[in-house]
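**Q** no FASTA, just this:
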């Protein structure tokens, strides 16, 4: 590494400037990538849930994980486990979609265990029972070794009219 320059952000922290795809994988320098989530954004819980759902629906669970990570790091101490568990679900889906089904299943199950420990089953409107069920079902299906489609498998974060797999039914417009 002698003589190599590392990419740094404006605060001087190491941060790769390589563009990334929708699942957060690094691409070659100069390639067209997906805009990164800004780090350290302080959002309300409702804003966190809405932004994460938008990203999950777009097939970008890695980016949703970063939104949950911001909430985990900037939110009240009493909610850190909740947001950490949500981040683990999102990164578990990320790994599964990237083809790392073993790591994906582990993270999905770890996140589900964290959320199961929450005494409030619907904090900020989140459907923890539905999310833990979704995570365990997806983890169980990963045994065949095939990557999953992140957008198709994305869970609904809040309660609503659900179909199997945790997704909300789309009503005709």
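**A** Received it, and whenever you're ready, just let me know what you need. These figures come from a predicted structure and were not determined experimentally.
**Q** only C-alpha atoms for contact and neighbour calcs from this point on.
**A** Will do.
**Q** What are the boundaries of the helices in the protein?
**A** Using DSSP state H, the helices of the chain run over residues 45-57, 61-74, 80-98, 101-116, 128-141, 150-153.
**Q** Which of those sits closest to residue 160?
**A** helix 128-141 (10.0 Å; Cα to Cα).
**Q** in that closest one, what's buried?
**A** Neighbour counts over helix 128-141 (16 or more other Cα atoms under 10 Å) mark 128, 130, 131, 132, 134, 135, 136, 137, 138, 139 as buried.
**Q** Could you do stretch 114-130 as well?
**A** Here stretch 114-130 shows 114, 115, 116, 126, 127, 128, 130 as buried, counting by 16+ other Cα under 10 Å.
**Q** The structure to be compared is supplied as follows:
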């Protein structure tokens, strides 16, 4: 059995290239550069980077930015960042054609961010994102083809 890909700390990591939706590509195929893991960013930097990735049709990679924020941010915002990550994964599943899974993740993400609606942190458009997520989730079952990720990307902040 061949050795598994490992990072500098010896943890198993799949070094195969990936596309913008995080799907593995054959070794040697050019892929989308992966987001480094474990990066501590300010909330502003995380939101800007994630918005850029979403706009570029790379929701899987935006999810990794949100995941870093939820792991490194304050405990009081843990569910906010987790919910944002779930929204990004919902887009990923929709674009991959898993419309039922996408709808479920979009609703779960909206539910996780909604408690922050009364005092939205970091200028995040909580109400707008929750509405967007539910509207998209409600419309997915009737689709015949998966949407392009960039065409369904939300705007994260009320003021960009």
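**A** Ah, there it is. Computed from a predicted model, the values in this text were never measured in an experiment.
**Q** now, among the buried residues of stretch 114-130 of structure 1, which is nearest to residue 22 of structure 1?
**A** residue 126 (24.1 Å).
**Q** And the closest one, how close does it get to residue 157 of structure 1?
**A** Separation of residue 126 of structure 1 from residue 157 of structure 1 (Cα to Cα, to the nearest Å): 5 Å.
**Q** same deal with residue 112 of structure 1?
**A** Taken as Cα to Cα, the span from residue 112 of structure 1 to residue 157 of structure 1 is 13 Å.
**Q** do residue 20 of structure 1 as well
**A** 25 Å.
**Q** more neighbours, those two?
**A** residue 157 (22 against 19; other Cα atoms under 10 Å).
**Q** list the residues that contact both of residue 126 and residue 157 of structure 1?
**A** residue 49 (Cα atoms under 8 Å, 6 or more residues apart in numbering).
**Q** burial of the residue mapped onto residue 28 of structure 1 from structure 2, as a residue count?
**A** Residue pairing (TM-score structural alignment): residue 28 of structure 1 is matched to residue 26 of structure 2. Neighbour count for residue 26 of structure 2, taken as other Cα under 10 Å: 10.
**Q** For residue 26 of structure 2, which residues are in contact?
**A** The contact partners of residue 26 of structure 2, by Cα under 8 Å, 6+ apart, come to 16, 17.
**Q** any idea how far residue 126 of structure 2 is from residue 48 of structure 2?
**A** 16 Å.
**Q** Then residue 28 of structure 2?
**A** Counting by Cα to Cα - residue 28 of structure 2 and residue 48 of structure 2 are separated by 31 Å.
**Q** Likewise for residue 149 of structure 2?
**A** For residue 149 of structure 2, the distance to residue 48 of structure 2 - Cα to Cα - is 17 Å.
**Q** of residue 28 and residue 48 of structure 2, who's got more company?
**A** Legend: neighbour count by other Cα under 10 Å for residue 28 of structure 2 and residue 48, higher for residue 48 (15 against 8).
**Q** now for the more buried one: what does it line up with in structure 1?
**A** With TM-score structural alignment as the criterion, residue 48 of structure 2 matches residue 50.
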